[in-house]
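J.: have a look; sequence and predicted model below, questions after that.
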Amino acid sequence: MPRVLHLEAEDLPDPNVLHTDDGYYVYATNVPDVNVPVVYSPDLTNFTLVGDAMPVLPAWARPGFTWAPDVVQVGDRYHLYFTARLRGSRLQVIGVATSDHPEGPFEATDRPLLTMLDQGGAIDANVLQASDGTQYLYWKNDGNAVKKATHLWGAPLSADGLTLAGAPTDLMTATEAWEHNLVEAPQVIEDEGRFHLLYSCADFQDETYAVGHATGLTPLGPFSKYRAAPLLASQGRIAGPGHSHAFRTATGQWQLAYHAWEAGRCGYPHGRRALYVSPLHLSADQAHVALPLDLAQASD
C-alpha cells in the first residue's frame, strides 16, 4: 500500500523531479531494498511513496549502488538515466532505462550508456531538452574515486535519447575555495535565452556541501561561474544542501529540489538527507534560492 511520507524524517538523497499532467514524481538514490525510490505528489505538499521505479537492475550493474536518477519524457515514453556500479569493477557508470509510465517499471538497456573508466567512471547524469528540440546529457567524471580531478561534462544525445550524438565537452572543474576541489551533480536549464548550469561541490557528507551556479549562451557553454559564494549553502536548520534539481511547476514557476542534512546531524548512520523544495529566481547572470524562514533561521 502506498505510504504517506513525512519528508524531514525520510532519506531521499539526490532528488529529481518530473512534472506531469497528473502531478509531480520525485526519484532518489537507492535506499535499502529499493533501487530507485519514486515518490508522487499532486501538489508539492503531500507526498506518497509509490515504490521502486527500477526493481530489476541490468545484468551489468551491481546492486546497492544505484544513484542520482534523472527521468525525462521522450515522446510518449519515459527515460530514466541512472548511475550504477559496473560489475567486475569498483567504478560507477551511467545507464539508461525506459518505461511507458513515470512510476515505472523501467527496463535498462543491456549495456551502459557512458563509462569514462579512464577518468574514474561517470556519475550524476542529467538531461536538458532544449527549446530547439535537441537533447543534451550532463554528468561528472568520478575522478575523486581514483584520485583524479573531477570535471563536469556535456554532450548532445541522439533523438531517441539512448546514445551520445557527439563528443563530450569539458564544461568546468573546481576553481573556487568553497568548492573544495570537487564538482558534481550538474544540471543545465534554459531560461529566456540563457543557459544556467547548477552543480554541487565539496563533500556531500558534511556541512561544506553546496550548490554553485554558472551561466552561458549555449547548452555546452562556455559557462561563467558566479564566484563570490555558492547559490545554496548551509544555513539555519539545513546543512550541506546539494544535488539539486530545478523544475517548473504547473504555473511555470521555477523551483529547486535538493537534499540536506539537519544541522548538527551530518553524515550516516545518524543523519538523513531529507528532501526540500524552494523557489528559484533567475535573471540573465544571477540566481537566488528563497528559503522558508523556518529553514533559514538560526538553529537552536
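T.: Cool, got the structure.
J.: only C-alpha atoms for contact and neighbour calcs from this point on.
T.: Will do.
J.: what lies in contact with the helix or strand hosting residue 94?
T.: Element membership of residue 94 [criterion: DSSP states H and E] is strand 92-99. The contact list for strand 92-99 (Cα atoms under 8 Å, 6 or more residues apart in numbering) reads 65, 77-86, 105-109, 111-117, 120-125, 142, 162.
J.: so which of the residues you listed are in strands?
T.: Per DSSP state E, strands hold the following members of those: 65, 77-86, 107-108, 122-125.
J.: now these: which count as buried?
T.: Among these, those classed as buried by 16 or more other Cα atoms under 10 Å are 65, 78-86, 107-108, 122-125.
J.: of those, which pair is most distant in space?
T.: Using Cα to Cα, those span at most 23.2 Å, a distance reached by 78 and 86.
J.: residue 135 reaches residue 126, doesn't it?
T.: No - at 10.3 Å, residue 135 does not count as touching residue 126 under the criterion of Cα atoms under 8 Å.
J.: neighbour count for these two, which is higher?
T.: Neighbour totals were compared for residue 135 and residue 126, and residue 126 leads with 25 against 21 (other Cα atoms under 10 Å).
J.: could you check how far that one is from residue 154?
T.: Distance from residue 126 to residue 154, counting by Cα to Cα, to the nearest Å: 9 Å.
J.: which neighbours do these two have in common?
T.: Common contacts of residue 126 and residue 154, defined by Cα under 8 Å, 6+ apart, comprise 137-139.
J.: got these as JSON lines, with secondary structure, neighbour count and distance to residue 61 columns?
T.: Shown next, in JSON lines, are these (DSSP: H, G, I helix; E, B strand; the rest coil; neighbours: other Cα atoms under 10 Å; distance: Cα to Cα, whole Å):
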{"residue": "137", "secondary structure": "strand", "neighbour count": "26", "distance to residue 61": "20"}
{"residue": "138", "secondary structure": "strand", "neighbour count": "26", "distance to residue 61": "21"}
{"residue": "139", "secondary structure": "strand", "neighbour count": "26", "distance to residue 61": "18"}
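J.: for those residues, which one is nearest residue 169?
T.: Using Cα to Cα, the shortest approach to residue 169 within the shared contacts of residue 126 and residue 154 belongs to residue 138, at 9.4 Å.
J.: give the contact list for that closest one.
T.: Residues in contact with residue 138 (Cα under 8 Å, 6+ apart) are 124-127, 152-155, 186-188.
J.: another one to put next to it:
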Amino acid sequence: MRPFSSPSPFTWVTCTLAFLPAVLTTPLPKRTQGVSMGLDTDFPDPSFLKAQDGKWYAFGTNGNGKRIQVASSDDFSSWTLLDIEALPTLSSWETDKEHYAPDVILRDDGKYVMYYSGEAKSDIGHHCVGTAIADKPTGPYVPSDTPFSCRLDQGGSLDPAGFEDADGTRYVTFKVDGNSIGHGGDCNNGIAPLVPTPILLQKVQPDGVTPIGDAVQILDRSTADGDGPLVEAPSLVLHDGTYFLFYSTHCYTDEAYDVRWATATNITGPYTKTNVELLKTGDGLISPGGATVCGCGDRMLFHGWCDDSKKQRCMYHAGVDLSGQTANIV
C-alpha cells in the first residue's frame, strides 16, 4: 500500500521520540466493537510478531522520521512507538524515498527476517520487495544485496508477508502492483482496461529469503466481487485445516477501503472469496485496511485514517475469531 505522502527521511522534520506523549502508549476508547486504538500517530500497514523476549513488536511503513517504524507492547493492548530506525542502511537497488509495509518473521536459527517494499532505482515510482536480517526484533536490519521480487514490467512488487505452514515450510505472499501502471482514475486503475493486481505465493528455503521455484497466483481483483481497482495487503494464516487469506480492496484513500478474506484447503488454492467486509468504514473507523492477522488466529493489527482530515493513518488492534471458514471481530 502507498502512504498518503512519502518524502525522503532526510527531508522529514525529525522529532525526538524518547519522551513520547502518553497518547502513543495508551489505547484510546474503542471505536467499533472489538476494536481499539493502538497508536494515535502515523503508523500505516502494521505487521507484528511475538519475539523471543516475550514482547510483541509491530512494524510500520515510513513515518515519524523513520524508514521502518517499530513499536512494542507487553500485552498487545498498550503500544509504545520506539525511537528506533529498524533499517539504517539500504541496498544498492533501492532509493531512500519509499519504504512500505514491512513484515518480520523469526527464523529457526533465531535470526529475524524483514520483508519490505522499497522504490527501485531502475524504475522510479515502482517498487521491489527486499529482505533484511537482524539479530534482534528491533534491528538493525541489514538488507540483502538483491531484491526478493521486482516484476517491474508488471508494475512492481509490494506488501510482502511471511508465512510458515504446519510442516515448517516457509512462504512469502506479496502483491503485484499492477495499478501503478494503470490508466488513471481510482488508485490509477479505475479506467479501462483495468490492470491485474494479483497476490502471489512464493515458496522459500528455511532461510526465508531464497525462492524455491516460481511464485503462484492465489488471488486477484474482480469487478464482479466488488474489489474496486485492486486487492492488496495479503496476510495468510492456517486455522484448523483452513487457510485464511486476509486482504484489502479498493483504494486506501477511499472510504470503501476495507479488509476481507478468502479461504482454501490447500495453500496454493483455489481460494474462495467470501466478499464479506470484516472491517469497513463506520463506527469511528475510516478506511480500515492493511491488516495483519496473528498466526495464532486470535488477534490483528490494521490501520485507518486517524480522523476526517485523512492526513495520518493510525494503528488499531482487534480480537479475531476464526471458525470453519468464517472470521469475526470479537
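T.: Thanks, I have it. Note that this is a predicted model, so its numbers are computed, not measured.
J.: tm score of chain vs chain?
T.: The TM-score (TM-score structural alignment, normalised by the length of the first structure) is 0.90; 282 aligned residues with a Cα RMSD of 1.6 Å.
J.: mind checking how far the equivalent of residue 327 of the second structure over in the first structure is from residue 196 of the first structure?
T.: Residue 327 of the second structure maps onto residue 287 of the first structure when the alignment is built from TM-score structural alignment. Distance, residue 287 of the first structure to residue 196 of the first structure, using Cα to Cα: 9 Å.
J.: give me the common contacts of these two.
T.: Listed as contacting both residue 287 of the first structure and residue 196 by Cα under 8 Å, 6+ apart are residue 213.
J.: those two: which is more packed in?
T.: Neighbour count, other Cα under 10 Å: between residue 287 of the first structure and residue 196, residue 196 has more, with 28 against 18.
J.: contacts only, for the more buried one.
T.: Taking Cα under 8 Å, 6+ apart, we find residue 196 of the first structure in contact with 188-190, 213-216.
J.: over to residue 222 of the second structure?
T.: Applying Cα under 8 Å, 6+ apart to residue 222 of the second structure gives the contacts residue 228.
J.: go again with 10 Å.
T.: By Cα atoms under 10 Å, 6 or more residues apart in numbering, the contact list for residue 222 of the second structure reads 194, 196-197, 228-231, 249.
J.: give me the spatial nearest neighbour of residue 195 of the first structure, chain neighbours excluded.
T.: residue 216 (5.2 Å; Cα to Cα, 6 or more residues apart in numbering).
J.: tell me which helix or strand the equivalent of residue 304 of the second structure over in the first structure sits in.
T.: Residue pairing (TM-score structural alignment): residue 304 of the second structure is matched to residue 260 of the first structure. Taking DSSP H and E as the definition, residue 260 of the first structure sits inside strand 254-262.
J.: what comes up buried for whatever helix or strand comes next after that strand?
T.: Following strand 254-262 of the first structure in sequence order, the next helix or strand is strand 274-282 (DSSP H and E). For strand 274-282 of the first structure, a neighbour-count test (16+ other Cα under 10 Å) marks 274-277, 279-280 as buried.
J.: pull the number of nearby residues for residue 269 of the second structure.
T.: 16.
J.: hang on, it in a helix?
T.: No - with DSSP: H, G, I helix; E, B strand; the rest coil as the criterion, residue 269 of the second structure is assigned coil and is not in a helix.
J.: quick check: closest non-adjacent residue to it.
T.: residue 218 (6.1 Å).
J.: surely the one you found meets residue 268?
T.: Yes - between residue 218 of the second structure and residue 268 there is a contact under Cα atoms under 10 Å: 6.3 Å.
J.: who's more crowded, the two?
T.: Neighbours were counted for residue 218 of the second structure and for residue 268 using other Cα under 10 Å; residue 218 has more, 19 against 16.
J.: mind listing what the aligned partner of that one in the first structure touches?
T.: Matched across to the first structure, residue 218 of the second structure falls on residue 171, judged by TM-score structural alignment. Contact partners of residue 171 of the first structure, counting by Cα under 10 Å, 6+ apart, are 138-140, 151-155, 186, 197, 219-224.
J.: how about residue 146 of the first structure?
T.: Counted by Cα under 10 Å, 6+ apart, residue 146 of the first structure has contacts 90-91, 117-121.
J.: what residue of the second structure matches up with it?
T.: Match for residue 146 of the first structure (TM-score structural alignment): residue 181.
J.: for residue 188 of the first structure, same thing?
T.: Using TM-score structural alignment, the partner of residue 188 of the first structure in the second structure is residue 236.
J.: next: residue 42 of the first structure.
T.: Per TM-score structural alignment, residue 42 of the first structure is aligned with residue 74.
J.: not counting its neighbours along the chain, what's nearest that match?
T.: residue 55 (5.1 Å).
J.: that neighbour: neighbouring residues, count only.
T.: Neighbour number of residue 55 of the second structure under other Cα under 10 Å is 14.
J.: give the contact list for it.
T.: Applying Cα under 10 Å, 6+ apart to residue 55 of the second structure gives the contacts 49, 72-76, 137.
J.: swap in residue 150 of the second structure?
T.: With Cα under 10 Å, 6+ apart, residue 150 of the second structure has these contacts: 117-120, 126-130, 156-158, 176-177.
J.: switch to 8 Å and redo it
T.: 127-129, 156-157.
J.: who wins on neighbours among those residues?
T.: Among the contacts of residue 150 of the second structure, residue 127 has the most neighbours (other Cα under 10 Å), with 32 neighbours.
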